[in-house]
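K.L.:
Need coordinates for the below:
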Amino acid sequence: MTGAAGPAGRRAPDGPDGPFDPALAAAQEALVRAMTAGAPVPDGFDAAAVRAAAEGILRKRAGEVARAWPALAASYGADWPRAFAAWAAERPTRGSFRDGWDFARAHRDELSPEAALRLALVEAGWAYDGNGEPRRRRAAVRRVPGGVAVQLLGRVTVLGRGTRR
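P.N.:
A predicted model of the protein is given here:
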């Protein structure tokens, strides 16, 4: 099996349809970046079609984040898809949970009390710097609307609201 030189000089294997084409792979990568991360539309592609595909992907991402973070989406009501798309247009997805978390952190001052509570509870249970993978916390205390959330060994209790989570 032969192939063209790939990254770091390694040879990419031939595919089922013939030899690996680095130019085609680069064009495909540029197209994906244009549709998912706000990169420029590569030469040879219909810009309107690429923008339409990108808008569809953003709507899908907004729906997935709304399922993972329903209180967050409810904070924005009917404006949720537009608000999320405006924020996410130049950000590649990191998965619906992290996309929602990143959005909520960026818009912390605009959240409804329910969404702010959800964000605080998530941050009480997980350590996340916005870059790496979230990690479970052993213990944490976070302010929440009307009280504080205390998390110890995976169990979160909200004090001051009379609610246990």
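K.L.:
contacts and neighbour counts: CA atoms only from here.
P.N.:
Noted.
K.L.:
Mind listing residues that contact whichever helix in the chain runs longest?
P.N.:
Under DSSP state H, the helix in the chain containing the largest number of residues is helix 47-68. For helix 47-68, contacts defined as CA atoms under 8 Å, 6 or more residues apart in numbering pick out 31, 34-36, 41, 72-73, 80-81, 84-85, 88-89, 93, 96-97, 99-100.
K.L.:
Skipping its backbone neighbours, what lies nearest residue 35 in space?
P.N.:
In space, and not counting its chain neighbours, residue 35 is closest to residue 54: 4.3 Å by CA to CA, 6 or more residues apart in numbering.
K.L.:
Oops, could you answer that again for residue 40 instead?
P.N.:
Once flanking residues are discounted, residue 40 sits nearest to residue 34: 5.5 Å by CA to CA, 6+ apart.
K.L.:
In this protein, what residue spans correspond to strands?
P.N.:
126-127, 135-136, 139-144, 147-152, 155-159 (DSSP state E).
K.L.:
would you list those strands in CSV and tack on mean neighbour count and distance to residue 26?
P.N.:
As requested, the strands of the chain are exported to CSV (neighbours: other CA atoms under 10 Å; distance: least, CA to CA, whole Å):
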stretch, mean neighbour count, distance to residue 26
strand 126-127, 18, 36
strand 135-136, 13, 34
strand 139-144, 18, 45
strand 147-152, 20, 46
strand 155-159, 18, 47
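K.L.:
Make CSV from those and add distance to residue 24 to it.
P.N.:
Formatted as CSV, the strands of the chain follow (distance: least, CA to CA, whole Å):
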stretch, distance to residue 24
strand 126-127, 40
strand 135-136, 38
strand 139-144, 49
strand 147-152, 50
strand 155-159, 50
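K.L.:
and this one, so I can compare the two:
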Amino acid sequence: MSDLAARQAALVEALTAGKPVPDGFDGFRVEAARVALLRKRAGEVSRQWPMLAASFGERWKREFGEWAAARPTQGSLRDGWDMARELHKRGSLNGAAAEELAEREAAMRYDGAGAPQPRRTPAVRSAAGAVVVQFAGRVRVIRRAS
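P.N.:
Down below sits the predicted model:
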């Protein structure tokens, strides 16, 4: 790898993965660009995961930015999925956001490493007082009567 390519790779890592700012770059400007990229990423994820974003309200961009700061993007679908799964494991995912995750889990297979793939077999997931069923490519949400 050439010196230029190595410096470019180091800059990209500083912008997207929370790595230190390489020598010769203005730290303030790199930080401003990093924050702008995290906000843009948060907007892209909110389009893929609207209920997850809505569950945070005005705090969405800040919360996503804190979660994503040291994680290189995997694309907005996978970034939202990874965040939702982490929140679910901690017991912090509730309501419509939990249901949104259950719908995705029923409709697609995602191992956290590769790209999500449509499920070919029936699946059942439950969350937030609802049962999500996928059969023959169709996803249905059955909400329990309150």
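K.L.:
what residue of the second structure matches up with the residue nearest to residue 40 of the first structure?
P.N.:
Mapped onto the second structure by TM-score structural alignment, residue 34 of the first structure lines up with residue 14.
K.L.:
That match contacts residue 21, doesn't it?
P.N.:
Yes. Using CA atoms under 8 Å, residue 14 of the second structure is in contact with residue 21, at 5.4 Å.
K.L.:
Pull out the buried positions in the longest helix of the first structure.
P.N.:
Residues of helix 47-68 of the first structure classed as buried by neighbour count (16 or more other CA atoms under 10 Å): 50-51, 54-55, 57-59, 61-66, 68.
K.L.:
Endpoint to endpoint, stretch 137-156 of the first structure covers what distance?
P.N.:
Distance between the two ends of stretch 137-156 of the first structure: 11 Å, counting by CA to CA, to the nearest Å.
K.L.:
where do the helices sit along the first structure?
P.N.:
Using DSSP H, helices in the first structure cover 22-36, 47-68, 70-76, 80-88, 96-106, 113-125.
K.L.:
Report how many residues lie close to residue 109 of the first structure.
P.N.:
9 (other CA atoms under 10 Å).
K.L.:
same thing with residue 90 of the second structure?
P.N.:
What residue 90 of the second structure shows, counting by other CA under 10 Å, is a neighbour count of 9.
K.L.:
Equivalent analysis for the one 10 residues further on, please.
P.N.:
As a burial measure, the neighbour count of residue 100 of the second structure was computed by other CA under 10 Å and equals 22.
K.L.:
Would you check how far apart it and residue 19 of the second structure are?
P.N.:
32 Å.
K.L.:
try residue 40 of the second structure
P.N.:
For residue 40 of the second structure, the distance to residue 19 of the second structure equals 19 Å [CA to CA].
K.L.:
Check the alignment and tell me where residue 100 of the first structure lands in the second structure.
P.N.:
Here residue 100 of the first structure is matched to residue 80 in the second structure, going by TM-score structural alignment.
K.L.:
Verify the contact between its match and residue 49 for me.
P.N.:
Yes. The criterion here is CA under 8 Å, and residue 80 of the second structure meets it with residue 49 at 6.2 Å.
K.L.:
Who has more neighbours out of those two?
P.N.:
Taking other CA under 10 Å, residue 80 of the second structure and residue 49 do not tie; residue 80 has more neighbours (25 against 22).
K.L.:
Contact partners for that one?
P.N.:
45-46, 48-49, 52.
K.L.:
ok, the residue nearest the centre of the first structure - contacts?
P.N.:
Of all residues in the first structure, the one closest to the mean position by CA atoms, centre = their mean is residue 99, 2.3 Å from it. Contact analysis of residue 99 of the first structure by CA under 8 Å, 6+ apart lists 65, 93.
K.L.:
ok, now how distant is it from residue 36 of the first structure?
P.N.:
Distance from residue 99 of the first structure to residue 36 of the first structure, by CA to CA: 13 Å.
K.L.:
Would you mind finding the match for residue 39 of the second structure in the first structure?
P.N.:
Residue 39 of the second structure maps onto residue 59 in the first structure, by TM-score structural alignment.
K.L.:
ugh, typo on my part, it should be residue 134 of the second structure
P.N.:
Per TM-score structural alignment, the equivalent position to residue 134 of the second structure in the first structure is residue 151.
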